[in-house]
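Undergrad: sequence and predicted model, in that order:
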Amino acid sequence: MINSPAAKARVLFVDDEPRVLTTMRMLFRAHYEVYFAEGGTQALELLKKQAVDVIVSDQRMPGMTGIELLRAARELNPNAMRILLTGYSDLNAIIGSINEGEIFRFVNKPWSNDDLSTTVARAVTAARASAAMTAKADERPAPAQSGPLPAVLVMDDDARVPPQIQAILGNECRVFGATTMSEAVDLLEREHIGVVISDTRVQDHPVVNLIGTLKQHHPELVSVILTERADAGAAIDLINQGQIYRFITKPIIDNACKITVNSALKQHERLSHSPELHQRYEVANTPEPPPPSSGTGRLLDRIRSIRSWVRRRA
């Protein structure tokens, strides 16, 4: 375990600009045991000697990007929560932050001090929950599989995509397809879905509210996004508001898709049997939801009322 409950949480800030680190020191030193590094190499050397609860890193740094640092940090300090700061919109960096660094939040610079403080506090809570679960892991018997195996739901305007993914996965799991959000919710109500794979837009409607509501009310569900559009803003929203597990780029590469979906199914089982981990994938506060009288609002209400398959199997 990283810290005892009474100890101050340990937070590492990484930025090549000394003035940013000075700001972080002033903002956080009263609340946490703070550490600082002026680049990725220095940060990794520190992490080899000192475990931390949260790592807050800038993306654009000379020598090593924030994504590269957080990917390496994940190996050294897997329970630490990772927050990425960036002052520019770069889709490749955003996708990398999910697929390689497993980021808790993506924060744009300049940031709001209050928002950043709240984000770090939530990350600390999640990190300690993960550490506590890891400490008890050896005492917990392996869960027995009961009921139907979880299936994969694919939301995409292109009806050819679900059969393509079924062909990639073979007979290892069932794949259901939906070309509208209403069809998707129908399937979520009827079937034991463990993983949702979706384009960023379905029938020209953004999926962020649906994905975010799913994660908020059914945290054991794991979402993977299919994308071919360079829409950095949508990707950031999906990270922060939907805790997306991975991105798959189009055109789909069979082997990469199979590895990603199998990993997502394992993550679903892990979250189903370890509720302590749910805080680690907590979604950010979302904008004002659509009114219940609207089509989207009614769909979100249906998602909120879906009974979890975890409870149905208990």
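TA: Perfect, thanks for sending it. This one's a predicted model, so the numbers in the text were calculated from it and none came from an experiment.

Undergrad: could you use CA atoms for every contact and neighbour count after this?
TA: OK.

Undergrad: residues in contact with the longest helix seen in the chain?
TA: For the chain, the longest helix by residue count, based on DSSP state H, is helix 113-136. Contact partners of helix 113-136, identified using C-alpha atoms under 8 Å, 6 or more residues apart in numbering, comprise 1-3, 9, 27-28, 53-54, 79-82, 104-105, 107, 274, 276-277, 279-280.

Undergrad: next one for the comparison:
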Amino acid sequence: MPSRILFVDDEPNVLLSLTELFRDERPYTAQRAKDALEILRKHPEIDVIVTDQRMPTMTGVEFLREAKKINPIAIRILLTGYSDLDEVLGSVNTGEVYRYILKPWDVEKLRSTIKLALELAQRTRLIMPKNAQPTATSASSATLHHTTANNIATTTRSFIPEKQPILVIDSNPSHLSSMRELFAENYVVSISSSSQSAIEILKRSPMAAIITELNLPDTDPVKFLSEVKSFNPNTPIIVLSSMKDSSIAIQLINQVQIFRYLVRPLRRDTLESTVQTAVELYKAYTATPGLNLKNLEGDILKQSGNQPK
């Protein structure tokens, strides 16, 4: 049986430990990102990629960005000894990681995370159109993404309205006003100045995207956004905040699977393009809920008798 796991780390001892821990899976290993990318091109059956962050010539986030182009189905996990804010934000904004795990790792948690990731990738392969799945002879990653986008667009165009609803959450009135003005032409914009009123809005209406500040009065941002995600897992959450906390960012990646974490001040065109991408993702998830890892994860954990986190 071909291996379905790829470990990437410039430390040989780390690779030896991971190989021993997952010896039944006979994982592929690489000490250089360049070699890892070549392995991915030759072995499209790989379902899980686990990489270090700080490596020579290419960081883990940069590697995962390229890895996604080759094999977008593979679940991406960052396993690192560092939690610098820029690296954490890069992991979600560029690498789009499924989990951010700190070294030294907890053996049982790492086992269960990778086991879940393998199952997620396999279920995604069952849902993804065959012509959109990676192969050893794929013409290019651009072709793969273009084919997938066309398939999704064909499915969603018939019943998803063009002007989608979005929700902006911020306790600063001037921020709310400027955001409404920025997005009113292309979206149906709802605004909320507190976590409580945001929850009430979400109880009444689904949203195609949510833009939220983290620094809300009397609010634990991780608990709040976990609750927000529970109303509609298909809705991408964009954090737009002046709060710079790597610990909270890691929790939001692992527990909420936020779409992006953006730090103020931010260019207007960057925010506009991020929201547009999030809405397109919402359309794809609405048309094919199984493409959403959060939905799949919940199904798998319920079937195994565990509660989704």
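TA: Arrived safely, thanks for sending. This one's a predicted model, so the numbers in the text were calculated from it and none came from an experiment.

Undergrad: where does the TM-score land?
TA: Here the superposed chains carry a TM-score of 0.83, computed using TM-score structural alignment, normalised by the length of the second structure; 277 aligned residues with a C-alpha RMSD of 2.2 Å.

Undergrad: where along the first structure do the helices fall?
TA: 18-28, 40-49, 66-76, 91-99, 113-136, 161-169, 181-190, 208-217, 232-242, 254-273, 295-305, 309-313.

Undergrad: could I get these in JSON lines, plus columns for mean neighbour count?
TA: Converted to JSON lines, the helices of the first structure look like this (neighbours: other C-alpha atoms under 10 Å):
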{"stretch": "helix 18-28", "mean neighbour count": "14"}
{"stretch": "helix 40-49", "mean neighbour count": "16"}
{"stretch": "helix 66-76", "mean neighbour count": "20"}
{"stretch": "helix 91-99", "mean neighbour count": "20"}
{"stretch": "helix 113-136", "mean neighbour count": "18"}
{"stretch": "helix 161-169", "mean neighbour count": "17"}
{"stretch": "helix 181-190", "mean neighbour count": "16"}
{"stretch": "helix 208-217", "mean neighbour count": "21"}
{"stretch": "helix 232-242", "mean neighbour count": "21"}
{"stretch": "helix 254-273", "mean neighbour count": "17"}
{"stretch": "helix 295-305", "mean neighbour count": "16"}
{"stretch": "helix 309-313", "mean neighbour count": "13"}
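
Undergrad: figure out which of those is closest to G147 of the first structure.
TA: helix 309-313 (6.4 Å; C-alpha to C-alpha).

Undergrad: can you pull the contacts of the residue most central in space within the second structure?
TA: With distances taken as C-alpha atoms, centre = their mean, E96 lies nearest the centre of the second structure, 4.4 Å away. Contact analysis of E96 of the second structure by C-alpha under 8 Å, 6+ apart lists 65, 76, 259.

Undergrad: what lines up with the second one in the first structure?
TA: It stands for R76 of the second structure. R76 of the second structure maps onto R82 in the first structure, with residues paired by TM-score structural alignment.

Undergrad: what's in contact with stretch 150-164 of the second structure?
TA: 186-188, 207-208, 279, 283-284, 286-287.

Undergrad: state the distance from the aligned partner of E100 of the first structure in the second structure to E66 of the second structure.
TA: Taking TM-score structural alignment as the criterion, the aligned counterpart of E100 of the first structure in the second structure is T94. With distances taken as C-alpha to C-alpha, to the nearest Å, T94 of the second structure is found 10 Å from E66 of the second structure.

Undergrad: just S112 of the second structure next, same as before
TA: Counting by C-alpha to C-alpha, the gap from S112 of the second structure to E66 of the second structure is 26 Å.

Undergrad: and if you look at I77 of the second structure?
TA: 14 Å.

Undergrad: tell me the residue in the second structure aligned with S198 of the first structure.
TA: Match for S198 of the first structure (TM-score structural alignment): T212.

Undergrad: same question but for L91 of the first structure, I mixed them up
TA: Using TM-score structural alignment, L91 of the first structure pairs with L85 in the second structure.

Undergrad: isn't its match right up against D245?
TA: Yes. Contact criterion C-alpha atoms under 8 Å: L85 of the second structure and D245 qualify, at 6.8 Å.

Undergrad: tell me the contacts of the nearest residue to the match of E100 of the first structure once chain neighbours are set aside?
TA: For T94 of the second structure, ignoring the flanking residues on the chain, the nearest one in space by C-alpha to C-alpha, 6 or more residues apart in numbering is R65 at 6.2 Å. Counting by C-alpha under 8 Å, 6+ apart, R65 of the second structure touches 94-96.

Undergrad: which residue in the first structure lines up with R65 of the second structure?
TA: In the first structure, R65 of the second structure lands on R71 (TM-score structural alignment).

Undergrad: please report how far its match lies from A7 of the first structure.
TA: In terms of C-alpha to C-alpha, R71 of the first structure sits 27 Å off from A7 of the first structure.

Undergrad: how much space separates S97 of the first structure from L70 of the first structure?
TA: Distance from S97 of the first structure to L70 of the first structure, by C-alpha to C-alpha: 8 Å.

Undergrad: ugh, wrong one, I meant L76 of the first structure
TA: From L76 of the first structure to L70 of the first structure the distance is 10 Å (C-alpha to C-alpha).

Undergrad: what's the answer for Q216 of the first structure, then?
TA: Q216 of the first structure is 25 Å from L70 of the first structure, by C-alpha to C-alpha.

Undergrad: what do we get in the second structure for D16 of the first structure?
TA: Checking TM-score structural alignment: D16 of the first structure goes with D10.

Undergrad: now do V175 of the first structure
TA: Using TM-score structural alignment, V175 of the first structure sits opposite V189 in the second structure.

Undergrad: mind putting the contacts of stretch 150-164 of the second structure into CSV with distance to Q251 of the second structure?
TA: CSV is the format used below for these (distance: C-alpha to C-alpha, whole Å):
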residue, distance to Q251 of the second structure
N186, 32
Y187, 29
V188, 30
M207, 23
A208, 23
V279, 23
K283, 26
A284, 25
T286, 25
A287, 28
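
Undergrad: how many residues are close by the residue nearest to K103 of the second structure when sequence neighbours are not counted?
TA: Nearest residue to K103 of the second structure in three dimensions, chain neighbours excluded: G81, at 4.5 Å (C-alpha to C-alpha, 6+ apart). Counted with other C-alpha atoms under 10 Å, the neighbours of G81 of the second structure add up to 14.

Undergrad: do I have it right that G81 of the second structure meets V88?
TA: No. Using C-alpha under 8 Å, G81 of the second structure is not in contact with V88, being 11.5 Å away.

Undergrad: re the thing from before, I'd say the match of E100 of the first structure and V61 touch.
TA: Yes. Under the criterion of C-alpha under 8 Å, T94 of the second structure makes contact with V61 at 6.6 Å.
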